[in-house]
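Novice: Mind looking at a prediction? Sequence and model below.
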Amino acid sequence: MVQLFNIQEKFQKVTEYWSPKIAGELNGQYIKLVKAKGEMIWHSHDDEDELFMIFKGTFVMEFRDHTATVGPGEVLIVPKGVEHCPRTEGDEEVWLILFEPQATKHTGNIDHEMTKHEQDWI
């Protein structure tokens, strides 16, 4: 099935922070949209790399040995097994596009109150 959607319109349907919503799928991967504000939790993914494409705002990814700051139009790929903690600066809202295998768990092998076990389609 051919999929066509407007990312701006899809982002308007995302109302919670750190709660990925599925906008499309291809080749066993989901395209997820996320609005972020504040800090997530430290976690890693044992079996999947993660790709973060920044659509709006400035995104910060903390690693144990360094910090990466990523702006609109930039992409950050976190290799599997690398512990990381996503965050934003101050009160800025950041819009992220994630490309992940369908089996990817929201917070990897960590189960936390922020973990989203179900991710809805928008």
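Specialist: Yep, that arrived. Numbers count the residues shown, from 1 in each chain.

Novice: C-alpha from now on. contacts and neighbour counts both.
Specialist: Will do.

Novice: Now do the strands in this structure.
Specialist: 21-26, 29-36, 50-56, 59-63, 67-70, 75-78, 84-88, 94-101 (DSSP state E).

Novice: which other helices and strands contact the second one?
Specialist: For strand 29-36, the packing partners by 3 or more C-alpha pairs under 8 Å, 6 or more residues apart in numbering; DSSP states H and E come out as helix 7-12, strand 21-26, strand 94-101.

Novice: take a look at this one as well, against the first:
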Amino acid sequence: MKTVNLAEKLEMFSTHWDPHVVADYNGNDVMVVKFEGDFPFHHHPDTDDFFLVLEGEMVMDIEGEPPQTIRSGELFVVPKGVSHRPRADQECKVLLIEPKGEPNTGDPATAAPKPQI
């Protein structure tokens, strides 16, 4: 058991769309990531997708629905199977929670590695 300082963890890398695991929680990876630009549309067939904006703001595009803006201090959950795309005009910092091994793109062939920091 130890305290995790999210701001310190976010200072450890400068890349975008590159989640880093900062803790384990009930079989889930708790990760921090920086968003800037557009991520590809994708879905997760077996799990919901959890986003908590720590700093800045992001937009979540959901196929067939109006875009949703998520601001600092707000969270957004995309239900499993729903095609979505996060994007950010300026860098924003986000906390993600996903089951261990879940590819961030929904597809292991295109997923980013998730190093632990």
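Specialist: Noted; the coordinates are in hand. It should be emphasised that the depicted structure is a prediction, and the values quoted were computed from it without experimental measurement.

Novice: Mind checking the TM-score on these two?
Specialist: Laid over one another, the chains give 0.94 as their TM-score (TM-score structural alignment, normalised by the length of the second structure), with 116 aligned residues with a C-alpha RMSD of 1.2 Å.

Novice: Tell me which of the strands of the first structure sits nearest to residue 107 of the first structure.
Specialist: Distance to residue 107 of the first structure, taken as C-alpha to C-alpha, is lowest for strand 84-88 among the strands of the first structure, at 10.0 Å.

Novice: who's in contact with the closest one?
Specialist: Strand 84-88 of the first structure is touched from outside by 36-44, 58-64, 94, with contacts defined as C-alpha atoms under 8 Å, 6 or more residues apart in numbering.

Novice: do the same with stretch 15-22 of the second structure
Specialist: 4, 9, 29-36, 39, 112-117.

Novice: Next: stretch 103-117 of the second structure.
Specialist: 9, 17, 18, 19, 20, 21, 22, 40, 42, 43, 44, 45.

Novice: repeat that for 6 Å
Specialist: 19, 20, 21, 22, 42, 43, 44 (C-alpha atoms under 6 Å, 6 or more residues apart in numbering).

Novice: Can you tell me which of these is nearest residue 71 of the second structure?
Specialist: Using C-alpha to C-alpha, those come closest to residue 71 of the second structure at residue 19, 18.9 Å.

Novice: Report the buried members of the contacts of stretch 15-22 of the second structure.
Specialist: Neighbour-count burial (16 or more other C-alpha atoms under 10 Å) applied to the contacts of stretch 15-22 of the second structure gives 9, 29, 30, 31, 32, 33, 34, 35, 36, 39, 114.

Novice: corresponding residue for residue 99 of the second structure in the first structure?
Specialist: By TM-score structural alignment, residue 99 of the second structure lines up with residue 101 in the first structure.

Novice: Just confirm that match contacts residue 29, I think it does.
Specialist: Yes - counting by C-alpha atoms under 6 Å, residue 29 is a contact partner of residue 101 of the first structure at 4.1 Å.

Novice: Between the two, which is the more surrounded one?
Specialist: Higher neighbour count among residue 101 of the first structure and residue 29: residue 101, with 18 against 15, using other C-alpha atoms under 10 Å.
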